[in-house]
Each structure stands twice: as structure tokens, then as C-alpha cells.
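Chemist: okay, predicted coordinates and the sequence, questions at the end:
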Amino acid sequence: MTKNSTQWTKKVMEEKIPLQYDYPRPHLRRKLWLNLNGNWSFTITSIHETFPKKFDRYIRVPFPVESYLSGIQERVDSSMYLWYKLKFQIKSRAWYDGNPLQYRIILHFDKVDYETVVYLNRHIVGLKHLGGYEPFSYDISPYFINYKDNELVVRVWDPSDEWYQPRGKQILDINKRKLIFYTPCSGIWGTVWLERVPLVHIDRLQFQTRLLSTDVLLKYRIDLKSIITTSNDYRSPNKNMKIYSEKNFDKQKKYLLHVKRKEILKKNKINYEKLGFILKINIIQKNKKHLSDFISSKPNIEQEISFPLKDISLWSPENPYLYDIRIDLYQNDIFIEHIDSYIGFRQISICSEPKRICLNDKPYFMFGVLDQG
């Protein structure tokens, strides 16, 4: 233990899989998912090395290299690559039910700082990702092996303040940290996980509430996404490939899900309404009674629905009331998938004289704590 240990440090260190049951994307939940956190093989090399000769230790994902909880607790700099390796297999038949051409396996990284390259079974699965704070995902279906071991390797480079990247107060120079700066947060520092999705699936949810005089207005948008694929996309994993090469980056661009999103949408704009996709939406109270059940035939478009204010329990810190939301996706009469979400009905605004922050049209005193630890 260190002088910075807390009452939770021991508890977290004893967990075989950190954050095992904490769904990493609570606002859009699927039942079929797999947490890949835990002990990964690990090593640090020079940036001039193509691939490490061996992984000589272990790291606890998802904690940054500099942290005590990672088991490494070392400083790194721009001359180093961080290498992670995990062998995993999925034995549950639920992952393989149905036509394998009708679903894809998606690999999610919640946060990795900063530059990330991902390999599965000796194949680069997509473009390198740049950024330390946003989630990103890859379609790994072409390289995934059913029921057998899969080798996942992740290479990370984090130059911190030696590069042009958003980094907050992270800085490598230990002498400057005595001022207002902090130790960097390098490598994987968010949950790594898998999920199975249909070729057309719910990709994003947006909810916004607004109070009217006697009603509550709910604006919502539910985006569908298509993963266009053919049977020719599949590439059998090559276990004998000795060198992890970056030469395949251009060929593999299509397997990165979140690259140039706007350009992709423009090129592959699909009219889901004409194709018969509909969304059945249920908003459910804590007592399991349904507040509202309705159908939307216009995915990827902002819509709205209103409720009488007297029927709504407004959210506040004193009354943190959340409604469950269940969404089923159909194409005509064929069920595609189910997801779960939630919402709190509330409105934050500037109101009253003099102007103040208001919650649900009433002045609300803001009291916050600045934690710089």
C-alpha cells in the first residue's frame, strides 16, 4: 500500500476483474457483453521496436501505468511504447446464436491515452486511434475465432506534454509537478469490453427534457447504424504471422467504427423508414407501471412527445427519480434487438431576477467541491 491509499484501495486490488459488473455505457445497455478488464501481459519497449520479444510482467487493466492500482507504478515518456496482451475466448453459445453473417463482434475501449494500435490474432483491426478521453470501437468480426483463444494486443504511445495533444495538467517533468501539474495518466485507463450487435443496430440515444406551463416536453433521437458487410470480408486468423506490421492500415480502414463519422454517413446514408425499421419505446416508472408506450418509425431524426406535468416526478438532487426506458427495434414484424436506458425529467436554466441558475424553474444554490487529487 502507499501513503495515498484509501479505504477502497484494498477492495479494488482484491477484485479479479476490476469494475466487472459496472456496465461501461449505462445509457445504452445490451444484455450480451463481456468485460475484458483484469490482469493483462505487459511490457515497455523503445518506440523503435516493431514488436516486443516477450511480455515480462502483468498490468491490471483499466488503471494507468503510473498508478499504484495498475501494479506497475512507473513513469513513461515519448520514447516508449506500452504493450498489452490478453488471450481470451468466449464459450457462451449465446454469442453464436443465429446466422453469423447477421451480427458483428465489437471491441470497445472506454479510454486510452494517447495513441492506440490494436491487433487481434496478428491482424491490425483498424486505424490507429488518437485521443485520451473519448471511447472508440472496432469491428473485430473478420478476425475473431469462435470458441477458441483470441490474442488481443494493444500498443499505446503517450507523449504527454512532449506532443500536441489535449492533456490538462499532465506533465512529464517531475520538478514542475510541485507547482500546479500532475503525473501523466498513460495507457489504458477505461474499461475494455466486447458486445455483439446486429448488422443494423441502435447506435446512439439523445434525450432532452423541457418544462412547459402544464406539460413536460421530451425531445428524443434514436440513431441506427448499419455495418455493411459481405462474406468476403472474413479473413482467417494467421497464427503463424511473425511480424506485426502497420502496412495494412489503409486496407483495414472500414473496420474502425468511429473514423470520420460525418463523411461515412454522407456516403452511406440509409433511409431506415423506407426499409421498414420501427422503434417500440416504453417509459417505465419505479413501480413498474408504464408511463408511456409509443412507436417511432423515424430513426435518426429528432422527434418529441409531451406528458402532463402532474404525471411526472421531476428529477432533483433531493429526488433523483429516474425512469427506465426500453427500446425494441423491428424491421417490419421481425424483431432485431432490445436495449435499455433511463432518463430523468428535469430542466436547467437561467431564470429569476437577479439571474441565477435554476432547476425545474426554481432558483437552485450550486455547491461544488474542487478535487485536484
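Modeler: Yep, it's here.
Chemist: hey, let's count contacts and neighbours off CA atoms from now on
Modeler: OK.
Chemist: which non-adjacent residue is nearest L32?
Modeler: Closest residue to L32 apart from its sequence neighbours, by CA to CA, 6 or more residues apart in numbering: E195 at 6.0 Å.
Chemist: how close does that neighbour get to Q73?
Modeler: Counting by CA to CA, to the nearest Å, the gap from E195 to Q73 is 31 Å.
Chemist: just the strands in the stretch 101-250 of the chain please.
Modeler: For the stretch 101-250 of the chain, the strands defined by DSSP state E, counting those that start in this stretch cover 103-109, 112-113, 115-120, 123-124, 129-130, 136-139, 150-157, 187-188, 192-198, 200-211, 215-226.
Chemist: pasting the second one now:
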Amino acid sequence: MIDRKEYPRPQLVRKEWINLNGIWDFAFDDQNKGLEEKWFNQSQVFNQNINVPFAYQTELSTIGDTAFHDIVWYRREFEVPKSWEEKRIILHFGAVDYRAWVYINEQLVGFHEGGHVSFSFDITHYVTGGKETLVVRVEDPSTDETIPRGKQYWVEQSDSIWYTRTTGIWQTVWLEPVSSSHLSKVRFTPDVDNGEIKLDFEVNGDYQGKKAEVEIRFKDELIAKDCIDIHERFNKRTIHLYNRKIFRTGFHHDGWNWTPENPNLFDVKLILRDNQQVLDQIDSYFGMRKIHTENGMIYLNNKPYYQKLVLDQGYWPEGLLTAPSDEDLKKDIELAKEMGFNGCRKHQKVEDPRFLYWADQLGFLVWGECAASASYSEDAVARLTREWFEIIERDYNHPSIVAWVPLNESWGIPGVRADKQEQHHSLAMYHMIHSIDTTRLVISNDGWEMTKSDICAVHNYNHGNKDEAAKYEAFKESIVTKENIITSQPAKRKIYANGFEYRGEPIILTEFGGIGFKLGEDSGWGYTSVSNKEEFISDYKRVMEAVYTSKALHGYCYTQLTDVEQEINGLLTYNREPKCELSEIKKINDMWHQEIVKN
């Protein structure tokens, strides 16, 4: 039995916790009678078992049923250790798609809407000290096109770019004890220019007379230490990192910054005390990383940086949105780096924090993206906006994330080219995200019909097959200069929505390629196709040579890392089998350096 036992929240680690993954009781509620019949206090109705955190549609769940079941129920028992008796007990869910009602011992403790990020409930007053019963009711409307669903299809059979749905619990469920006074909402904001880290944190419970101690280490060496007297619930502190000791050793602070080539991280210990008693202790980390645009280029830590990204859908054949193991998350990054990519655009999915942890540790840029709705409505606007507040709160501290992508290819805003209401939504998402996160770039509508955006992000799959010489030349011409890109309509869509225009932002080709190549018995489609490994390498080189001749592009994102279901346009198969020697892809990706020098 495959399970997920690794610590689920790597940016805020406490020593004590209990993993609730594994075999749970399970039931479909196709007639929606569970609430009326009070299934939260009837164990006999749970007639199946499921392996949490894998959705019932997956093989790893042990159910593997891809039919529509819009309401499902989960049940399991657990015990709280005696040593936790004086603590508050917090129940955490990594992600549940889409609406969740949570019961402890037949009592409703909370509700959450939003299928892609974590949430938690304080269940202290609901547990009894013996065997506790946890029940979760989930609603996931299969055909509702106004909920953020991303690539999850609203038709039962997968087709084209749409995949099998994920319903219910799909990330780790766990318990942890905390003191009545404890730390929360810890946020690190790096200031690379001044060599400072800005610390924000909240103290839940009684904060009067408490102290917070901060220790910051780099490669096991103590760099900074501070003690903060707590006078209010929300606290801020700025800590200077580059002290005289560093300069005395001749080690310039540039060597401390986080980059894909040198993913330097600072380890942090944050302790909350009441006199000499330790009330809470958190282990975390941060990276000194700055991303900004200037003169039509992207700068990483004040140096021009060419992004070589790969589109990553984050699907697995046995687990769909849930990676079979933590090692699988790590392996995807390692394979991408082995091919010469320095980052990914995580497409239509808010990825598991464990992926972001490995991106931080291994050095891998991430463009964070949320699942889109398929249709526009005021409800869809509200749902997407709420999820983005939760996404940024959860993932703010990851240095690997350098951009946010709230909208993609006018999904959920089909009339944005001319519709003022939908344009306001695009603008609102851009400004809202910047209002709560000043450390990253925001792309308003990746692909085309952009409003205000920090990057001009263009999708163009018109490179044609190798025997379509005229189409290939037209593709090269369409991306060779800024003017050609801005005036192009590669999907018969304008690059900017009506009333908006290019204002000098960096231009990146954020979707292209998608060369279809099947191995073995695989079947499916790609944007172009080849029939063997030699043709695959040759065609990849042909497409990339067109990109490298562009005098306007400041990066790219190739489609895509892996095959997904009926799509066979990955560099790897769905099972992560390379379609050619990875060194050949890296050799082609590394050609960019030669072309830049040449041009």
C-alpha cells in the first residue's frame, strides 16, 4: 500500500504531529441523502474503503472509479496521545476538492470551500480523550463550470486537453498539538538590496508578557539572533543579515542569494516563550531572492536572467493530482533540471507544498498558477479570488516561486477581449495579488488578450511539422521582433485586450512546442508529431532554434514535461520514462547561451 507519510508543511515545522493518511471508510452519496439520514453518526453506511490522500478516481485510492459521484463521505477513528492533554488540537487538511464539511464525534466543526489549498480547524472542544470519530462530507459538482476546476473535465470521459477529475481529499490529513499561546502566519520577506529579512508573525492566544526568539543560520553557522518582546498579536521585525563577520571573511553577500544555480537557504528557528517556558517552536527557512523587470528584461537578484521553463501539469497515472510519493515530486524537478530547464510553469494546479519545498532545495523557478473556471459569473469571480488569498498565504515563503498566474488563455473570461466587466476582473486579480505580495511578478492572462501584466506572455504552437517549411518560417518571423510578437494573433486572438497595449514589459513565449511522440502502445495527440527518437530530437532542435533566433524573447516555457492521459506531447511519458537521452535535450537547451553571444 502506497501512502504519503512525509511532513506535509515544510515551511512551518513542529516536532509533534500525527499523520491521518491511510485506509478510511468511504461511501458515495449519489442521492444526496447523507445529511438527512445523518451519516456523520452512522458507521454502517460506509460500505467501501479508500486510501487517503488519493481521490476515489485514482488507482492508488483502491477504488479507481472515474464516473461522476458529486457527493462522497469519509470516516475514520483516531486517538489523541495522553501527552497532548494540555494542548490545543489542530486538525489539518492539505487540500479537499471542492467543498468539505468536517465532523468530530458527530458534531460539525467546520466548513471549507476551495479545492486546492490547505485549511484547519481547532477540534480541542470536540475530542473526548478516547476513540475519536472523524467524518468528512465532500461536494464536488462535476458539471459546474464556474468553480475553479483547471484541467478537470466536466464530461465523464477525458478528451483533448481535459483530464479525469479529482474529487475529495487529495493531500495529507494530519493532527498537531499547540499551546494555548502559539505562533501562526509566519512570513519572511527578503530585501536583497539591503541585506535584510523582514519577519511577520502572529501570536494566537494570550500574547501579553511573551517573548519570541529568532535564530537564523546559513550552512549551520549562526548569522543572526534576536529577541522580540510581544506587545500585540501581530508582530514585525527587520533583521540585518550581513554583519561584519561576513565581510571580514571576504564572503560577498551575493553568494548568499537564492538562484537555481545556487539555491542558498537560511534556516530559521522561532521560539515563543513565557518567562523560561517554551510555548511553541517552529523550524523554517527562507531564501534571499529578488525578482523584478527593467528595460524589457527580467532580473533575478539584480542580474538579467533568461528563464528556460517547462510546462508541468503535475499529473500521475496512478494518482492524478496526487503524486504517489514525495520522491516523485522531487524526481520531476531533477529530470527537468537534467534536461537543462531552470524552472517550470505549474499549469492549472496549485501544487503540493512538498513540490515547492524541493524546488526551494534543488533550485528550480516556479510560476504558481491556480485552476481556472471554465465560465464567467459573479460567483466564479468570488471563488477564484478567495482561493488566491489562501494560495498566497500558504506559499508566500517559498523563494522558488517568482511569478503568479491568476488567469490563462481567457479561461473563465471568454469575452475579455472587449467585455469591460471581464477586463475589470483581470485587472482586479492583477492588482489584488500585488496588494498582498510585492515580491513576485503577476501575469494577468497568460497566452493572449492581456490587460495589465508584468510579463507579455504569449502562446504560439504554429511551428508546424518538419515538412511544413512555409509554416515554420512564418513562426520564426512571428517571434523574431517585439513588433511582430505584439501584432501577431497566433490563436486568432490579439495579444492584448481592447483598450490595452504593450508597455515595454519582458516578452516570454510561455507555451509552444508540444511535439507528439508515442512510445510503445501509447496513443493520443500532440501539436505536431514525429515517429521515432531521432525525429523527436531533431524536431525539438528545430523548434528551439526558431526561439533562439528571436531578438525579443527573454525566456520560454516549452510544452510539456510529461504526457498526460491522451496527450502524448511530453518530453517524458506519463510514467516519467524519457523519450530520448535527456542529455540531448540539455544540449539543445544550452544552445541559448551560444545564440545570445552570437546575437
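Modeler: Looks like it came in fine. In this text the structure is predicted, and so the values were computed from the model without any measurement.
Chemist: please state their TM-score.
Modeler: Once superposed, the chains reach a TM-score of 0.74 (TM-score structural alignment, normalised by the length of the first structure), with 296 aligned residues with a CA RMSD of 2.1 Å.
Chemist: which position in the second structure pairs with D158 of the first structure?
Modeler: In the second structure, the residue matched to D158 of the first structure (TM-score structural alignment) is D140.
Chemist: can you tell which of the strands of the stretch 101-250 of the first structure is closest to G38 of the first structure?
Modeler: Each of the strands of the stretch 101-250 of the first structure was scored for nearness to G38 of the first structure using CA to CA, and the closest is strand 192-198 (9.5 Å).
Chemist: equivalent range in the second structure for the closest one?
Modeler: The aligned range for strand 192-198 of the first structure is 173-179, by TM-score structural alignment.
Chemist: which residues sit against that stretch?
Modeler: For stretch 173-179 of the second structure, the external contacting residues (CA atoms under 8 Å, 6 or more residues apart in numbering) are 16-21, 53, 84, 86-94, 279-280.
Chemist: do stretch 294-307 of the first structure as well
Modeler: So stretch 294-307 of the first structure is contacted by 215-224, 272-273, 276-282 (CA under 8 Å, 6+ apart).
Chemist: using the three-state scheme, assign K266 of the first structure.
Modeler: State at K266 of the first structure, reduced to three classes by DSSP: H, G, I helix; E, B strand; the rest coil: helix.
Chemist: count the residues that sit near it.
Modeler: K266 of the first structure has 9 neighbouring residues, counting by other CA atoms under 10 Å.
Chemist: L384 of the second structure now?
Modeler: 22.
Chemist: just R217 of the second structure next, same as before
Modeler: That count, for R217 of the second structure with other CA under 10 Å as the rule, works out to 17.
Chemist: now E134 of the first structure
Modeler: Around E134 of the first structure there are 12 residues (other CA under 10 Å).
Chemist: that one and G190 of the first structure: what is the separation?
Modeler: Following CA to CA, the distance that separates E134 of the first structure from G190 of the first structure is 10 Å.
Chemist: related to what we said a few turns ago, the match of D158 of the first structure reaches V96, doesn't it?
Modeler: No. At 9.4 Å, D140 of the second structure does not count as touching V96 under the criterion of CA atoms under 8 Å.
Chemist: what sits against E393 of the second structure?
Modeler: K185.
Chemist: element containing it, please.
Modeler: In the assignment (DSSP states H and E), E393 of the second structure maps to helix 378-395.
Chemist: okay, buried residues for that helix please.
Modeler: Under the neighbour-count criterion of 16 or more other CA atoms under 10 Å, helix 378-395 of the second structure has 380-381, 383-385, 387-388, 390-395 buried.
Chemist: what range does it cover in the first structure?
Modeler: The aligned range for helix 378-395 of the second structure is empty, by TM-score structural alignment.
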